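>>> Predicted coordinates and the sequence they were generated for:
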Amino acid sequence: MSDWRPIEVLLVEDDQGDILLTKEAFDYNKVRNRLHVVNDGEQAMAYLRKEDGFAEAPRPDLILLDLNLPRMSGMEVLREVKADSALRTIPVVILTTSEAEEDILHSYRLHANAYVSKPVDFEQFIRVVRQIDDFFVTVVKLPAHGQRPWQAHDGPT
């Protein structure tokens, strides 16, 4: 696409193996997006709110969120992100090992944009990361950097 640009991706994941797999999948797929990693829910909220050493952190265009996090669960992060008018427009993809129906339902009730179960197999994991990337970079239109869709607009939508 002529208007392709790298996007800022925030990975919220505490498992170092899964972080490494995600980074390797990005590298393997030659994904040029910028991947930023935080290790727990509280760090995720500090990053998003530009607090506690994250003042210069770029606003993510996409959040990949694990559910099983220390200090603040992924569900709590999702709830806070979607309740915050400055953050709610950031797409959140739940990327987790949980296949529990209640987790899936609860995530969508909290307005997750997608729910993806992490494949155990590396090749399948690479395919999943590629599909997420393809969808959010080449199919979906995201606001340009610096645009704030939560600000006032002219008239009803």
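Sure, I can see it.
>>> C-alpha from now on. contacts and neighbour counts both.
Noted.
>>> Residue 67 - that's part of a helix, no?
No - secondary structure of residue 67 (DSSP: H, G, I helix; E, B strand; the rest coil): coil, not part of a helix.
>>> How many residues are close by it?
25 (other CA atoms under 10 Å).
>>> ok, now which ones touch it?
73-75, 94-96, 98 (CA atoms under 8 Å, 6 or more residues apart in numbering).
>>> Which of the residues in stretch 1-8 are classified as buried?
Neighbour-count burial for stretch 1-8 flags 7-8 (criterion: 16 or more other CA atoms under 10 Å).
>>> quick one: the residue sitting nearest the centre point of the chain and residue 15, what's the gap?
For the chain, the residue whose C-alpha lies nearest the mean C-alpha position (CA atoms, centre = their mean) is residue 63; its distance is 1.2 Å. According to CA to CA, to the nearest Å, residue 63 stands 16 Å off from residue 15.
>>> before we go on, here's another structure to hold up against the first:
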Amino acid sequence: MNGFRDDVILLVDDDRGHARLIEKHLARMGVMQHVIWLDNGRRALDFIFEEGEFDGVKTLRPCLVIADLNMPELGGVHVLSRLKGDERTSSIAVVILTTSDNPAEIEACHELGCDAFLRKPMDSDGFVLVAERIVSLIGDGTISAGE
């Protein structure tokens, strides 16, 4: 699909089932990046900035972060804010997933620089549409899956 095989996609969601569905459908659609799943925003930031449990561990820089908005410990808005607020990571594409349709949350994410805000589906078939949307965003250049 694209030439960025060495990059990784970081999928941050406290619901492992949802994460597996997204990962499966991205792979079926030809996304070649390895998908790394982490269950909360704190672990995601530790991974990206090589802090906490990842201190001293050389991690791969994600080309794309797909984060659930509402998670225990640290949610997607905090991940988005930290990534876009740091010059080392501000170019990483961030897609926020949520079941919320709260206009204030959507606006806040866009103001912080989120590349896309997608509704999390209520059924497994809906995750095909989410994966298709992510792939189309990569394909049309809306989000960059690699540098």
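Cool, the structure landed. Keep in mind the model is a prediction, meaning the values are calculated, not measured.
>>> Which of the contacts of residue 67 of structure 1 fall in helices?
74-75 (DSSP state H).
>>> Which contacts among the contacts of residue 67 of structure 1 does structure 2 share?
Cross-checking the contacts of residue 67 of structure 1 against structure 2 gives 73-75, 94-96 as conserved contacts, using both residues aligned by TM-score structural alignment, their matches' CA atoms under 8 Å.
>>> TSV please, covering those residues and showing distance to residue 134 of structure 1 and neighbour count.
Formatted as TSV, those follow (distance: CA to CA, whole Å; neighbours: other CA atoms under 10 Å):
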residue	distance to residue 134 of structure 1	neighbour count
73	27	17
74	24	25
75	25	21
94	16	27
95	16	23
96	19	20
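>>> Reformat these as a markdown table; add distance to residue 38 of structure 1.
Formatted as a markdown table, those follow (distance: CA to CA, whole Å):
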| residue | distance to residue 38 of structure 1 |
| --- | --- |
| 73 | 13 |
| 74 | 12 |
| 75 | 16 |
| 94 | 15 |
| 95 | 14 |
| 96 | 15 |
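>>> What range does stretch 118-125 of structure 1 cover in structure 2?
On structure 2, the counterpart of stretch 118-125 of structure 1 by TM-score structural alignment is residues 120-127.
>>> So which bits of that stretch are buried?
120-121, 127.
>>> any idea whether residue 37 of structure 2 is helix, strand or coil?
strand.
>>> Would you map the helices across structure 2?
16-28, 41-49, 76-84, 103-112, 126-139.
>>> Name the surrounding residues that touch the second one.
What it means is helix 41-49 of structure 2. Helix 41-49 of structure 2 is contacted from outside by 10, 12, 38, 51-55, 59-62, 67, 71, 73-76, 78-79, using CA under 8 Å, 6+ apart.
>>> Buried subset of these as a ChimeraX selection?
In ChimeraX, a selection of the buried entries from the contacts of helix 41-49 of structure 2 looks like this (16+ other CA under 10 Å):
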select :10,12,38,54,61,62,67,71,74,75,76,78,79
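>>> For the aligned partner of residue 78 of structure 1 in structure 2, give me its contacts.
Aligned counterpart of residue 78 of structure 1 in structure 2: residue 80 (TM-score structural alignment). By CA under 8 Å, 6+ apart, residue 80 of structure 2 lies in contact with 94, 109, 112-114.
>>> distance of residue 80 of structure 2 from residue 16 of structure 2?
20 Å.
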